[in-house]
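> one predicted model, sequence on top.
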Amino acid sequence: MAEINVNAKAYCKLLLHVAKYPHTAVNGVLVAPRQREGDPKTINIVDCFPFFHTPLSLAPMLEVALSQVDAYCKEQGLAMCGYYQANEHEDDNVPNEVAKKIAEKIVDSYPGGCLLMVNNKRISSEQRDIYTVYQKKDTNWKQQDINRCNIDEAGLEAARALLEQRSYRQLMDWDNHLDDIINDWKNPIINEQISAM
């Protein structure tokens, strides 16, 4: 199984997405530099793109979002390497069928990719391990040791500052983009705030 490194931009945007919609399930994709052939020993997650905060299984909208992110990633030399999801209920942090199917689609083109399930009870600016990491082994998703997932220290500091500033109000997911295309799903405003820290 690959070791996973999560940089500040990816960690902060994931956390802000969950913070913006604490009352509902949210999901999104994780991206990494395009890999060479074979299973990677290390996956460096460099960004995330928040998808939905309404029903997560709307196939047409999901296909459009995946297609757009894939096209953007190809232009940037990146690839979708994983999927994250926070379930609606505080006590539910186990992958459901929606999470598994979307993650499988991503892992089919990025061997060694991951599925991150957010633990809603751990969401705070002080927590390092806000999610459980799963990787596919054979036909099943297996929970991984949290020590195989490293979060950039700068990401933790940036997350604290962004939560205190309530920057989650500025985060845009695909639902926001579909409501009004002016809402940029790439989140340039949040990216600039993270880069400035």
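Everything's here; your move. Numbering: from 1, shown residues only.

> for the rest of this, base every contact and every neighbour count on C-alpha atoms.
OK.

> any idea how far the residue nearest to residue 10 when sequence neighbours are not counted lies from residue 81?
Spatial nearest neighbour of residue 10, excluding adjacent residues (CA to CA, 6 or more residues apart in numbering): residue 47 at 4.1 Å. Distance, residue 47 to residue 81, using CA to CA, to the nearest Å: 10 Å.

> compare the two and say which is more crowded by neighbours.
When neighbours are counted by other CA atoms under 10 Å, residue 47 and residue 81 differ, and residue 81 comes out ahead with 27 against 24.

> who are the packing partners of the helix or strand hosting that one?
Assigned by DSSP states H and E, residue 81 falls within strand 78-86. Helices and strands touching strand 78-86, by 3 or more CA pairs under 8 Å, 6 or more residues apart in numbering; DSSP states H and E, are strand 26-33, helix 59-76, helix 97-109, strand 114-118.

> what angle sits between it and helix 59-76?
Orientation note: strand 78-86 sits at an angle of 140 degrees relative to helix 59-76 (axes from the mean of the first three to the mean of the last three CA atoms, to 10 degrees).

> A further structure is provided below for comparison with the first:
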Amino acid sequence: MTSYTLSEPAYLKLFFHAAKHPHKPVNGVLLGKKAGNAVVIEDTIPLLHHWTSLSPMMEIGLDLAAQYAESVGLKLVGYYQASDRLNDTSLVPVGEKVVGKIKAGFSDAVAFVIDGDKLGTDEAALIPYVSSSSASWRPYAGDTIPFAKDSSFRLASEDLPRRAVTLVRENRLHQKFGDFDDHLEDVAIDWLRNKTCLPTAS
């Protein structure tokens, strides 16, 4: 069974993306590498915060994200999204198409849907979607609850959800965060790295 661990930067960035656009759908890709049966998701690249289909802008963003991943020795290993409705935790058709494309190059690709109801809590606000084939994506239904003890899905540290909430509420770091949509409006926004929104950035 493949395990997945999200690093601090990866979790914080997707959390910031959803926090910055709470009433809009957002999406992005996950970067990482695999060693044995363990996938480490080391980074997140945010794509869009208003999309309805697999648009040319989405395709361009995906290509640029893949090029960046390769330049830093990583691969596209998954996809994430949040809905504009708190209680909607389904993987939308666009998401299935994108993660299906990623799976063609990385067989253990995973998708995460951000759970809006858990965004402000101490729990990991993510629902993993896995696939046994490129055409069927379903919420993970293993023996343990995702991100619980002994789960195949883990965070680099248990206090990450609480830390993310603090960084949004007290430090407003999500306001420094930018996605590909933002970059198209202001090319100075470094959507591929987003170093200025991370508390450990030098």
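Thanks, I have it. As the structure is a computational prediction, the values presented were derived from the model and not from experiment.

> kindly provide the TM-score of these chains.
Aligned and superposed, the two chains score 0.89 in TM-score terms (TM-score structural alignment, normalised by the length of the first structure); 190 aligned residues with a CA RMSD of 1.8 Å.

> before we move on, the earlier item: any idea which of the helices and strands packed on strand 78-86 of the first structure gets closest to residue 179 of the first structure?
The closest of those to residue 179 of the first structure is helix 59-76. By CA to CA, the value is 11.9 Å.

> relative to residue 180 of the first structure, which of the helices and strands packed on strand 78-86 of the first structure is closest?
helix 59-76 (14.2 Å).

> so which residues make contact with that closest one?
31, 49, 51, 56, 79-80, 174 (CA atoms under 8 Å, 6 or more residues apart in numbering).

> which pair of these spans the longest distance?
56 and 79 (21.3 Å).

> more crowded one of the two?
Using other CA under 10 Å, the more surrounded residue of residue 56 of the first structure and residue 79 is residue 79, with 23 against 18.

> the more buried one maps to what in the second structure?
Matched across to the second structure, residue 79 of the first structure falls on residue 75, judged by TM-score structural alignment.

> hang on, isn't that match packed against residue 33?
Yes: counting by CA atoms under 8 Å, residue 75 of the second structure does reach residue 33; the two are 6.2 Å apart.

> mind checking which helix or strand residue 129 of the second structure is in?
Counting by DSSP H and E, residue 129 of the second structure is part of strand 126-133.

> give me the mean distance between the next helix or strand after that strand and the first structure.
Next helix or strand after strand 126-133 of the second structure toward the C-terminus (DSSP H and E): strand 136-139. By mean CA distance after the TM-score superposition for the first structure, the fitted strand 136-139 of the second structure averages 1.9 Å away from its aligned residues in the first structure.

> how about the helix or strand following strand 136-139 of the second structure, aligned to which bit of the first structure?
For strand 136-139 of the second structure, the succeeding helix or strand toward the C-terminus, using DSSP H and E, is strand 153-155. Matched against the first structure by TM-score structural alignment, strand 153-155 of the second structure falls on residues 149-151.

> what comes up buried for the matching stretch?
Under the neighbour-count criterion of 16 or more other CA atoms under 10 Å, stretch 149-151 of the first structure has 149, 151 buried.

> contacting residues around that stretch?
Stretch 149-151 of the first structure is contacted by residues 3-8, 11, 128, 133 when judged by CA under 8 Å, 6+ apart.

> can you add secondary structure and give these back as JSON lines?
Below are the contacts of stretch 149-151 of the first structure laid out as JSON lines (DSSP: H, G, I helix; E, B strand; the rest coil):
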{"residue": "3", "secondary structure": "strand"}
{"residue": "4", "secondary structure": "strand"}
{"residue": "5", "secondary structure": "strand"}
{"residue": "6", "secondary structure": "strand"}
{"residue": "7", "secondary structure": "coil"}
{"residue": "8", "secondary structure": "helix"}
{"residue": "11", "secondary structure": "helix"}
{"residue": "128", "secondary structure": "coil"}
{"residue": "133", "secondary structure": "strand"}
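
> would you turn those into JSON lines with neighbour count and distance to residue 93 of the first structure?
Formatted as JSON lines, the contacts of stretch 149-151 of the first structure follow (neighbours: other CA atoms under 10 Å; distance: CA to CA, whole Å):
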{"residue": "3", "neighbour count": "17", "distance to residue 93 of the first structure": "21"}
{"residue": "4", "neighbour count": "22", "distance to residue 93 of the first structure": "19"}
{"residue": "5", "neighbour count": "17", "distance to residue 93 of the first structure": "21"}
{"residue": "6", "neighbour count": "23", "distance to residue 93 of the first structure": "19"}
{"residue": "7", "neighbour count": "20", "distance to residue 93 of the first structure": "22"}
{"residue": "8", "neighbour count": "25", "distance to residue 93 of the first structure": "23"}
{"residue": "11", "neighbour count": "24", "distance to residue 93 of the first structure": "18"}
{"residue": "128", "neighbour count": "17", "distance to residue 93 of the first structure": "16"}
{"residue": "133", "neighbour count": "21", "distance to residue 93 of the first structure": "11"}
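
> quick one: contacts for the residue lying closest to residue 85 of the first structure once chain neighbours are set aside?
Spatial nearest neighbour of residue 85 of the first structure, chain neighbours left out: residue 27 (4.2 Å); criterion: CA to CA, 6+ apart. Residues in contact with residue 27 of the first structure, defined by CA under 8 Å, 6+ apart, are 50-53, 56, 83-86.

> any idea how far residue 27 of the first structure is from residue 184 of the first structure?
17 Å.

> try residue 77 of the first structure
20 Å.

> give me the more crowded residue out of these two.
Using other CA under 10 Å, the more surrounded residue of residue 77 of the first structure and residue 184 is residue 184, with 16 against 11.
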